[in-house]
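Colleague: what follows is a predicted structure for the sequence shown.
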Amino acid sequence: MTSSPTPIEAAFALLQQGRLVEAEELMARELQAVTAEHGHGSPAWASAQCDLGNVLLNADQLNRAIECYRNATTASSADPQFRRDHLTYRLNLGLALRMAGRLDEAESELRQGARDRLAFYGREHPGYAFGLESLADVLLQRGDVAQARQVVEETVDNLWRNGHPRVASALALRAEVMAVHPAGGPLFPQVDQLPEPMLEQVAESVLNRQGQGDPAVFPTVLKALVAVLERRLGPDHQATLNALSALANSGRDRGDHAGRVEAIQRVLASYDRQGMAEQALMAALGLAMAQSEVGDEDGALHTYASAHTRAERIGSPVLVSQVLRNWGLALREAGQPQPAEQRLGEAVAHARRGSDGETLGRAGVALGLFLQHEGRLEQARPVLEEGLSVLDPVHPDAMIGRSHLGAVLDGRTCGCGDMGTTITDAFREFVIGRLPADLLARLDVAVVDDDFKIDVELRREPTEEELQRLNAVVSSAYAEFRRRLTSPRRTG
């Protein structure tokens, strides 16, 4: 008999579905129930605060997550299990503060946590090393590289002696520290002593650090990792290919388009050697986009043509539509409107034969925008309306399509400048649709300096629960729509 999911399991299931507000509300109700049963400041209350913090953290609401973790650390109990849990609460608090860029506070909490762990576990226990690893990470971010190296070396030595699998993430962090430390040295000095499964975990840990440390240092670590993986596991091992893909993404982020192209070509060649058709197709699409960005227009169009042949061999209408859409957009940018329209129209036709609404929606928006920009508004309108009817309203392409449809209805050939209005309207709808109908008299939303500024007027005095819900919904809207302000808008 299958047991019912716990509240935190149910909340994370909602997060995976993109239902952020519902996930938060579920855990808020659980916190209220636990408080009523066990009391404020109890071990159960602290645990519920931590669970709510975990949900908020994964919903990109860092400051509220920090508040929950800090609340959890205020509880006290002589029970050994609670003392162990308390160490976790403080570690979570330090990590969240680091993510928020509040490095002074993060270092203070993590230093205290390391002292507490030393007293609780002793210096030789891996539980002590868990706290040291996070402290080393913050020290590195603060630029105290010498102390970061000292702490991370102690972390690696501890976990290595204990044979603990978490040594993988410590080795990844140490490689980053070594890459910036004046003394230099090999980034992965113990790699030949690692069994292959552990080496794969080290590689995964390195990739998981993307975006956490210095972006100028990360490519150095990645290149060293790729060399190690190719030597130990071979050029066709999935860990090697994952590292090459990360190197390609890093090249895009830092403007190294030639390096990006070279890395993707190596991945594509490997997938072709292994007969992995769909993976090779995705790599080919990535290669075409990279070639476009490096200025190799002819190479990109040739790669799209070969990708189309690959997709037809696979036989998936969804994949064929995706290739045709991207190919059509590239042709439009290359100043070839007639073949561009043909490819975009074919993308819509293939998407209609598939069963994926997002593919149809994106193809429809791309074709609709093309027709609109060509001045063919009557043709553009039904295509845009069809695409928008099957796209999630907060999908980036839906945002773009909605702004352009508004322009079409106004008789204008472009809606590229209307994205701010479209996003603020969607922000308002997101908030209003999740609150009691009689609560708000007015909700004004504006975009100022790439961030949202809101002004709320209430129709009546809210209850405490309604006020908490209003704050939670607005926070969720901030987290959801900030990404829309800076998301790529190639469709437009």
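Modeller: Yep, it's here.

Colleague: every contact and neighbour count from this point should use C-alpha atoms.
Modeller: Will do.

Colleague: the residue nearest to Val394 when sequence neighbours are not counted sits in which helix or strand?
Modeller: Closest residue to Val394 apart from its sequence neighbours, by C-alpha to C-alpha, 6 or more residues apart in numbering: Ala426 at 7.5 Å. Using DSSP states H and E, Ala426 sits in helix 419-432.

Colleague: do the same with Val447
Modeller: Counting by DSSP H and E, the element that carries Val447 is strand 440-448.

Colleague: show me which residues of that strand are buried.
Modeller: Neighbour counts over strand 440-448 (16 or more other C-alpha atoms under 10 Å) mark Leu440, Val445, Ala446 as buried.

Colleague: so what secondary structure elements neighbour the helix or strand containing Met399?
Modeller: Assigned by DSSP H and E, Met399 belongs to helix 396-409. Packing partners of helix 396-409 (3 or more C-alpha pairs under 8 Å, 6 or more residues apart in numbering; DSSP states H and E): helix 357-373, helix 377-390, helix 419-432.

Colleague: nearest to Ala340, of these?
Modeller: helix 357-373 (8.6 Å; C-alpha to C-alpha).

Colleague: burial measure for Gly420, as a count.
Modeller: 18 (other C-alpha atoms under 10 Å).

Colleague: quick one: contacts for it?
Modeller: Contacts here follow C-alpha atoms under 8 Å, 6 or more residues apart in numbering; on that basis Gly420 touches Val447, Leu485.

Colleague: and here's the other structure:
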Amino acid sequence: MRLVTTPPTPAEVAFALLREGRMGDAENLMTRELQAATDKHGHGSPEWASAQCDLGNVLLDADQRDRAIECYRRAVSATPRDHESRKDQLTYRLNLGLALRMAGRLDEAETELRQGVQERLAFYGREHAGYAFGLEPLADLLRQRGDVAGARQVVEEAVANLWRNGHERVASALALRAAIVHAGGTREPLFVGLQQLPDEVVEQVGRVVTQMLDHDDPAAKPLLTSLVVALEERLGIDHQATLNALSALANLGRDLGDQAGRVDAIERVLASYDRQGRQEEALMAGLGLAMAQDEAGDAEAALRTYASAHARAERIGRPELRSQVLRNWGLALKEAGQVGPAEQRLTEAVSQARRGTDHDTVGRACIALGLFHQHEGRLSEARTVLEEGLTIMDPVHPDAIIGRSHLGAVLDGRTCGCGDMAGTIADAFREFVITRLPADLLDRLDVAIVDGDFKIDVGLRREPTESELERLNDVFQTAHAEFRRRLSEPRYAG
């Protein structure tokens, strides 16, 4: 029997590249697809509009919102030729409104979303679910703008429409309704009708609520706590949706400074994984618990939890997991002033990582041990393991940047400090840009970090073509997005 598979679309490939952190490659792919659509079907064609939308989706996912907005505007500007291209245009306008909202351009967003609602009403009719698809984002925008009464009116119409149509998207409308009712402070039940919905729709309600939370707003905690209670009642305390909501509650506790609530939520997740015999999930929950206990100021409890996590990792037997536990445990021991045990754990973390197959695990373990050696004044040993770690890691990985900067300090003979961190990041930014442009285009590229942002000075060898100039601008915007995203991830302290 011959197995026939469908090859992924260019957009699917691009999003796979984004998941790997290869934003520049993803953008290049979709730019080529746009050019191909333009060459074959012409500027302003439905195919051109579709390619503009695909490129906009990739740019939006890469946090390049202004460029994504322009792609969506161009897509909306195309004249539809038939029923399907008219339907597609409704999607393009919805994407435009959402992107404007994400960019904080709320007046423009409301204009586009309201126009989209009217166009959907004319195209689908009031009873069709396609009309409700436009109501929901408008209600969310009104909620964001503080118009709770207006948002409630719009979201109730969306919920009624989707419920009547038996559409699974009622999940996101119900989640939004809960957030709007909560914002209104009426003390009404937030989550209604869950008993009448299939499990998978209830699970989706939970996912949407956790995605829409504002982690800077203390009011998010009672909303999420109500969700946890609703999921426990409807799905059970050990259901994955309930555990996901508890994990979100722990993350919210971290961001709001509610360390006690964070610890309690993680303990409940850990207890559930233990009840279910899910060893690896329990191990990762244990690591999260140790970190939470440490940040709550209970270092002794954190060290006990790390010891317990190590015992779990020993039972599982995977070297990558053992290395991760040992690395984190060693760093915690060092912070607690237990230098000898810290070195033992960090050294063993490197040894375990080398037994595995994951390069990042080896690199992170080496960098952690290298920083330990540096701070202890053992510069030769620090240099050896730092260089080993850096040779196998992605150069823009946050740990690699930290390691490279500390290596610079080691080479200068310094036992503390991380060297010229700004210079290290600027060098990595420069390397990222140069490798993505024609070799004969740049004469020089000076990159510096000034007031927390990149300052760029470019010298060209020759006059660029219009397409090369556009490419140059695009690469710089991609580099900004790439480094801001990578450098926002957790990393070692200097």
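Modeller: On my side now, so go ahead. Since this is a predicted model, take the numbers as computed values, not measurements.

Colleague: helix, strand or coil for Asp455 of structure 1?
Modeller: Under the three-state scheme (DSSP: H, G, I helix; E, B strand; the rest coil), the conformation of Asp455 of structure 1 reads as strand.

Colleague: what lines up with it in structure 2?
Modeller: Superposed on structure 2 with TM-score structural alignment, Asp455 of structure 1 falls opposite Asp457.

Colleague: distance of that match relative to Ile434 of structure 2?
Modeller: 13 Å (C-alpha to C-alpha, to the nearest Å).

Colleague: next: Ser351 of structure 2.
Modeller: For Ser351 of structure 2, the distance to Ile434 of structure 2 equals 36 Å [C-alpha to C-alpha].

Colleague: same question for Gln259 of structure 2.
Modeller: 44 Å.

Colleague: burial count for the aligned partner of Gly408 of structure 2 in structure 1?
Modeller: If you follow Gly408 of structure 2 across to structure 1 using TM-score structural alignment, you land on Gly406. Neighbours of Gly406 of structure 1 under the rule other C-alpha under 10 Å: 16.

Colleague: the counterpart of Trp160 of structure 1 in structure 2: which element?
Modeller: In structure 2, the residue paired with Trp160 of structure 1 is Trp163, using TM-score structural alignment. Assigned by DSSP H and E, Trp163 of structure 2 falls within helix 148-164.

Colleague: rewinding a little: contacts only, for the match of Asp455 of structure 1.
Modeller: Counted by C-alpha under 8 Å, 6+ apart, Asp457 of structure 2 has contacts Leu445, Asp446, Val447.

Colleague: from these, which is closest to Gly419 of structure 2?
Modeller: Val447 (17.1 Å).

Colleague: which stretches of the stretch 51-200 of structure 2 form helices?
Modeller: With helices called from DSSP state H, counting those that start in this stretch, the stretch 51-200 of structure 2 shows them at 65-77, 83-102, 106-124, 129-144, 148-164, 170-184, 199-212.

Colleague: the last one vs structure 1, average distance?
Modeller: With mean C-alpha distance after the TM-score superposition for structure 1, helix 199-212 of structure 2 departs from structure 1 by a mean of 1.8 Å once superposed.

Colleague: ok, residues contacting whatever helix or strand comes next after that helix?
Modeller: The helix or strand immediately downstream of helix 199-212 of structure 2 is helix 220-235, counting by DSSP H and E. With C-alpha under 8 Å, 6+ apart as the test, helix 220-235 of structure 2 has contacts from 178-179, 182, 190-191, 194-195, 199, 202, 206, 209-210, 213-214, 237, 239, 241-242, 245-246, 249, 252-253.
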